[in-house]
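1. okay, structure incoming, though there's no sequence with it:
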């Protein structure tokens, strides 16, 4: 089990990794060694995530989410498999941590009496400016 937050732990078996060839730096190794990592995590099928966190994670994932509800993260920043693997996992865990934060509900507020008065005064000023323009003949 991998601890993501104080309340969320993900089973290692839920993460599916595959290694593909990466572009970019690598010298002669670049065409021979598969160093890029594709990390897949099935959000819909995960038993580790609470339902509300899973829904927020799918919203956060955006284009990284497939139609089947699987988050796909590709990491190819580094030259070694191990560092790309750590990078991909850390990016997934950051997304899960962000999804674990409950948004604070909006509290309805009413405008204050002073703000209502300011609004009415501004409307009156604007009205007077426009009414003063009415009487002028065009040149």
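-> Arrived safely, thanks for sending. Keep in mind it's a predicted model, so treat the numbers as computed, not measured.
2. for the rest of this, base every contact and every neighbour count on C-alpha atoms.
-> Will do.
3. all strands for this protein, in order.
-> For the chain, applying DSSP state E gives strands covering 2-3, 9-10, 15-20, 36-42, 70-75.
4. now do the contacts for the residue most central in space within the chain.
-> Geometric centre of the chain, nearest residue: residue 60, 3.6 Å, by CA atoms, centre = their mean. Neighbouring residues of residue 60 by CA atoms under 8 Å, 6 or more residues apart in numbering: 95, 99.
5. please apply the same query to residue 5.
-> By CA under 8 Å, 6+ apart, the neighbours of residue 5 are residue 97.
6. distance check, it against residue 76.
-> 26 Å (CA to CA, to the nearest Å).
7. cool, residue 97 as well?
-> According to CA to CA, residue 97 and residue 76 sit 22 Å apart.
8. adding another structure so you can compare the two:
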């Protein structure tokens, strides 16, 4: 079940931010930082997607259902915008991924034999520990 989610660009609020920080920062980089806000509840996402996103534990999702993503790894605002939107889409797709339950596998005969062999080996070395052998 592969969900391809279409996000309405008009639902994404992008703000250019100048981060306040210590001096000596790369001014170009700082001035191109982008702050993305996406309201889950007000979005046109399917209801199941909204519910899953609201339940997901992620530091970018606030209690009131806003996704806040900050991007400032690139020099231009345009690149940071794209990076923020890409992260938003990844977050939404991640919440829709359904984990398949793992099938219990029986240990193979080979792996069982290896385990017993190493167990026996451990037992032998343990029993030799503490004994002083005569070297005459």
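-> That came through fine. Note that this is a predicted model, so its numbers are computed, not measured.
9. related to what we said a few turns ago, looking at residue 97 and residue 76 of the first structure, which one has more neighbours?
-> residue 76 (24 against 15; other CA atoms under 10 Å).
10. tell me how many other residues crowd the closest residue to the more buried one other than its chain neighbours.
-> Spatial nearest neighbour of residue 76 of the first structure, excluding adjacent residues (CA to CA, 6 or more residues apart in numbering): residue 36 at 4.4 Å. By other CA under 10 Å, 25 other residues sit near residue 36 of the first structure.
11. and residue 36 of the first structure, what's its match in the second structure?
-> The alignment partner of residue 36 of the first structure in the second structure, by TM-score structural alignment, is residue 33.
12. show me what contacts its match?
-> Neighbour list for residue 33 of the second structure: 16-19, 70-74, 77, 80 [criterion: CA under 8 Å, 6+ apart].
13. and it, how far from residue 83 of the second structure?
-> Applying CA to CA to residue 33 of the second structure and residue 83 of the second structure gives a distance of 11 Å.
14. do the same with residue 63 of the second structure
-> To residue 83 of the second structure, residue 63 of the second structure is 23 Å away according to CA to CA.
15. settle it for me: which of the two has more neighbours?
-> residue 83 (19 against 10).
16. what's the counterpart of that one in the first structure?
-> Aligned by TM-score structural alignment, residue 83 of the second structure pairs with residue 87 of the first structure.
17. so how far is residue 71 of the first structure from that match?
-> From residue 87 of the first structure to residue 71 of the first structure the distance is 15 Å (CA to CA).
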